[in-house]
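Colleague: For reference, the sequence and a predicted model appear below.
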Amino acid sequence: MNVLLIGSDPTIFQTGKAVFGDTRKRHLAYARQLREVCGPASQIRMMAYTPRGADYRVRELADGLTLYPTRSFHRVTFLPDLARLLPTVLHRWKPDIISPQGPWEEGTLAFFLARWLGAKYVPQLHADIFTESWRREHWLNPWRFFLGSRLIRAADGVRVVSQGLKRHVVARLGVAEEKVAVVPLGVNFTPVDPRTPKEDFKKQIASQLSGRKTVLFVGRFCAAKNLELWVEVAQMVAQRQPGVAFLMAGHGSLLPQIQQLVEEKGLADRFHFLGSVGHEKLPEVYAAADVFLLTSHYEGYGRVIVEAYLAGVPVVSSRSGGPEDIVRTGVDGFLTAQPHELADAVLGLLADPEKAARMGRAGQARMREEFSLEVLVPRLVGCWVKACGHERPRAGQNFADAAAANEVRP
């Protein structure tokens, strides 16, 4: 089986400790699994947005994964640049599956390309496009919803990252339930040695965290994360427990605005902003936290929650879509909607370290069992195989050849 992926994340071309995310490792795992299931001739080719100024070239990696950068002057030229790459990508190669990361701009190109080549069209849905917050986030989003809805309805299969998104796709778009596969993003995350005291990581990150309970945020500083509410909850917590510190890791256009808000509320001495943190350094950041707090308007999934749990940190989150699939109130964290309830949940965990540790362990055990790469990578490859309408080929057999020989029955 051959799979063509189309995405907009340039970090797949990056390596090293400063890289934010584990995109490349995850896709290498997909490629290995595809070859194991569908034979050694199977390939994944991925076309991804990259800026023109970056020194990215076509990269043929291990296990049948090849990367093609668009080297675009601007995001607005992404689609023409994808079209320009197609003769190179398709030279003496034909995909069985074409799967765009989003079902709108690149999804349109992927749909018509799939129909032209006779491939299966399997778009992915990572964002909760059914919320008003998402539609208001960008002036193009209402149009993206209109276009994406139609392309999802026309798909041969759809990959979504949460049960909530599946329910919306089935109920609101009328897609048959069996066509929608729930496959969250597998997280490649190795926690620190649990024998190392939490205090060591606090001192390592910032002296102002030393000796203080610490509440953590990791993510983009953007409208969807509702970080004004995060600061409001932090203020409530600080008023009732003066010794608490707040740690925020990430970058984005709203970072200066949030820093200014913290200043205005007189909380500057309580907050520490880390900026962008490379994926390999994130386990040390989570290890310094006593509670992880998320206040998003919406989340398609909630990857940072999975990371927090893998680090053994309990989670307090707003009810915002994806987190409702992950957080179990009273078991490994708390889900709520009101600011004072979020603050109460944080304060309760800070005041009861044994309870916080117990919830963190419960979340960690579940993440390893249900959200690890080892579990989710086979599910995604299974989604592709199902979309092709075939059963699993025998080991070592090329998927296309097996189908032609009637070895794989529809």
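Modeller: The structure has been received and is ready for your questions.
Colleague: going forward, measure contacts between C-alpha atoms and count neighbours the same way
Modeller: Fine.
Colleague: My read is that residue 160 contacts residue 166, right?
Modeller: Yes - the criterion here is Cα atoms under 8 Å, and residue 160 meets it with residue 166 at 6.4 Å.
Colleague: Now list whatever residues contact both of these two.
Modeller: Common neighbours of residue 160 and residue 166 (criterion: Cα atoms under 8 Å, 6 or more residues apart in numbering): 180-182.
Colleague: just checking, which of those residues belong to helices?
Modeller: Assigned to helices by DSSP state H, none of the shared contacts of residue 160 and residue 166 qualify.
Colleague: As TSV, the residues you listed with neighbour count and distance to residue 251 would be great.
Modeller: TSV is the format used below for the shared contacts of residue 160 and residue 166 (neighbours: other Cα atoms under 10 Å; distance: Cα to Cα, whole Å):
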residue	neighbour count	distance to residue 251
180	25	33
181	23	31
182	19	29
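Colleague: Specify the next element, helix or strand, located C-terminal of the one helix or strand residue 235 maps to.
Modeller: Element membership for residue 235, per DSSP states H and E: helix 227-240. Under the assignment DSSP H and E, the closest C-terminal helix or strand after helix 227-240 is strand 245-249.
Colleague: by contact count, what packs against that following strand?
Modeller: Secondary-structure packing of strand 245-249 (3 or more Cα pairs under 8 Å, 6 or more residues apart in numbering; DSSP states H and E): strand 214-218, strand 271-275.
Colleague: Select, out of those strands, the one closest to residue 368.
Modeller: Checking these against residue 368 by Cα to Cα gives strand 214-218 as the closest, at 20.2 Å.
Colleague: Contacts only, for residue 357.
Modeller: Residue 357 neighbours (Cα under 8 Å, 6+ apart): 312-314.
Colleague: another structure for you, compare them:
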Amino acid sequence: MRVAIVAEAFLPNVNGVTNSVLRVLEHLERTGHEAIVIAPGARDHEEEITHYAGARIVRVPTVMVPLVNSLPVGVPSATVLETLAEFKPDVVHLASPFVLGAAGAFAARQLRIPAVAIYQTDVAGFSQRYHLASLAAASWEWTRTIHNMCQRTLAPSSPTIDALKVHGINHIHRWGRGVDSVRFHPSKRSEGLRHAWDPTGRKKLVGFVGRLASEKGVHRLQAIHPREDVQLVIIGSGPEQDYLEQLLPNAHFMGALSGEKLAQAYASLDVLVHTGEFETFCQVVQEAQASGVPTIAPRAGGPVDLITPGKNGLLLDVDGFEDELGPAVDQLTRPDLLPALKESCRRGVRTRTWEALCEQLVGHYEAVISSAQEVPLTIIGQRPALPRWAQKALGARI
């Protein structure tokens, strides 16, 4: 099988979209499939890789967008159509399509190649967080246009599927995210790291892992920051780092971590708190659970499927999150409950391997390829009606 992946984000930028694409590429190489990736280019100071897991990486120019200045956005161009026409894939995989992925969707339709769209980013929710209500409405209109041009949309959680249905998106299937339960493991706990964070050995080590940006709601940790029995550990980087360092002066800011350093950090926490309510899945919750660390998150989006209250963590109301956070941390760190919580966290991720999830994904590829062979895709003479801003953005680019 030949698979073309059009990714809204890719290395050297590391986030949930990138991580999923990397695992898919590794699986495709391991199982004998061919792949190519079309992705945004690196910024000037970053190294740009040209191949990964046997797949060639084709880059498009990038632009920086206000409010999300740590995430370069790929510019739709003729490169997308030309690359797909040359590679002749059996299926096009659109990883969190919105800008570059939209060009991929149009190109796949023009070339009559079946496409699978992976919904991973709640752009409308982010827009609301940035107080851009008009953009939120346009985002849903645009998302519906992109996804309904594809033969199948894969969404990671039941709340996300419900939201997509409400906004008129069709042919939705559930596809979660895998976790590396070997890398993320309770055995990676480091007493040296815990001592560095809390030399007294008496504090509750409460961590956050993720991008330091407004939509992640990290400021909510201010509710427990003053407590003398709590030590906050912030792992990640992003545009709000300077602001958060001023807001939470006693927290340890570790920067962005990866690999074994990240695995050690997870396992050395007592509790992980994810503060944002716009997660379509929330991989950090799953990685923390694999590390034997109970988790707290808002009762919204992906964490609703991952956290069973009282078993592996707690879900808090979005509106009352700050008020409930302190008692939730106290409950999850009770000495008489913590061992059972840790065991339940670990037990819950045993079947969520990337190998199993990628096998499911290949099954989705095969299904849309088979359907396209039975009922050939129609050549669309005119593009679907688009918002004016989208017409301007994509215009003649593809």
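Modeller: Thanks, I have the structure now. Computed from a predicted model, the values in this text were never measured in an experiment.
Colleague: quick one: what's aligned to residue 280 of structure 1 in structure 2?
Modeller: When structure 2 is aligned by TM-score structural alignment, the residue opposite residue 280 of structure 1 is residue 260.
Colleague: got it, and residue 165 of structure 1?
Modeller: Using TM-score structural alignment, residue 165 of structure 1 sits opposite residue 160 in structure 2.
Colleague: Looks like its match contacts residue 280 (just checking).
Modeller: Yes - judged on Cα under 8 Å, residue 160 of structure 2 makes contact with residue 280 at a distance of 5.9 Å.
Colleague: The helix or strand hosting residue 21 of structure 2 packs against which elements?
Modeller: In the assignment (DSSP H and E), residue 21 of structure 2 maps to helix 16-30. Where contact means 3+ Cα pairs under 8 Å, 6+ apart, helix 16-30 of structure 2 is packed against strand 2-7, strand 34-40, helix 354-374.
Colleague: hmm, who's touching the shortest one?
Modeller: Applying Cα under 8 Å, 6+ apart, the external contacts of strand 2-7 of structure 2 come out as 17-18, 21, 33-40, 84, 87-97, 100-101, 104.
Colleague: quick revisit: just put the helices and strands packed on strand 245-249 of structure 1 in JSON lines and tack on mean neighbour count and distance to residue 156 of structure 1.
Modeller: As requested, those are exported to JSON lines (neighbours: other Cα atoms under 10 Å; distance: least, Cα to Cα, whole Å):
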{"stretch": "strand 214-218", "mean neighbour count": "23", "distance to residue 156 of structure 1": "35"}
{"stretch": "strand 271-275", "mean neighbour count": "18", "distance to residue 156 of structure 1": "41"}
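Colleague: So for residue 330 of structure 1, which of these sits nearest?
Modeller: strand 214-218 (18.4 Å).
Colleague: Could you tell me where that closest one falls in structure 2?
Modeller: Going by TM-score structural alignment: strand 214-218 of structure 1 matches residues 205-209.
Colleague: Give me the mean distance between that stretch and structure 1.
Modeller: Aligned to structure 1 and superposed, stretch 205-209 of structure 2 gives a mean residue distance of 0.6 Å (mean Cα distance after the TM-score superposition for structure 1).
Colleague: that older thread, if we take the contacts of residue 357 of structure 1, which one ends up nearest to residue 238 of structure 1?
Modeller: Using Cα to Cα, the contacts of residue 357 of structure 1 come closest to residue 238 of structure 1 at residue 314, 18.8 Å.
Colleague: number of nearby residues for the closest one?
Modeller: 31 (other Cα atoms under 10 Å).
Colleague: excluding its backbone neighbours, what's nearest residue 255 of structure 1?
Modeller: residue 221 (5.5 Å; Cα to Cα, 6 or more residues apart in numbering).
Colleague: looking at this, that neighbour is in a helix?
Modeller: No - counting by DSSP: H, G, I helix; E, B strand; the rest coil, residue 221 of structure 1 falls outside a helix, being coil.
Colleague: My guess is it contacts residue 249. True?
Modeller: No - with contact defined as Cα under 8 Å, residue 221 of structure 1 does not reach residue 249; the gap is 9.2 Å.
Colleague: Sweet, I'm off.
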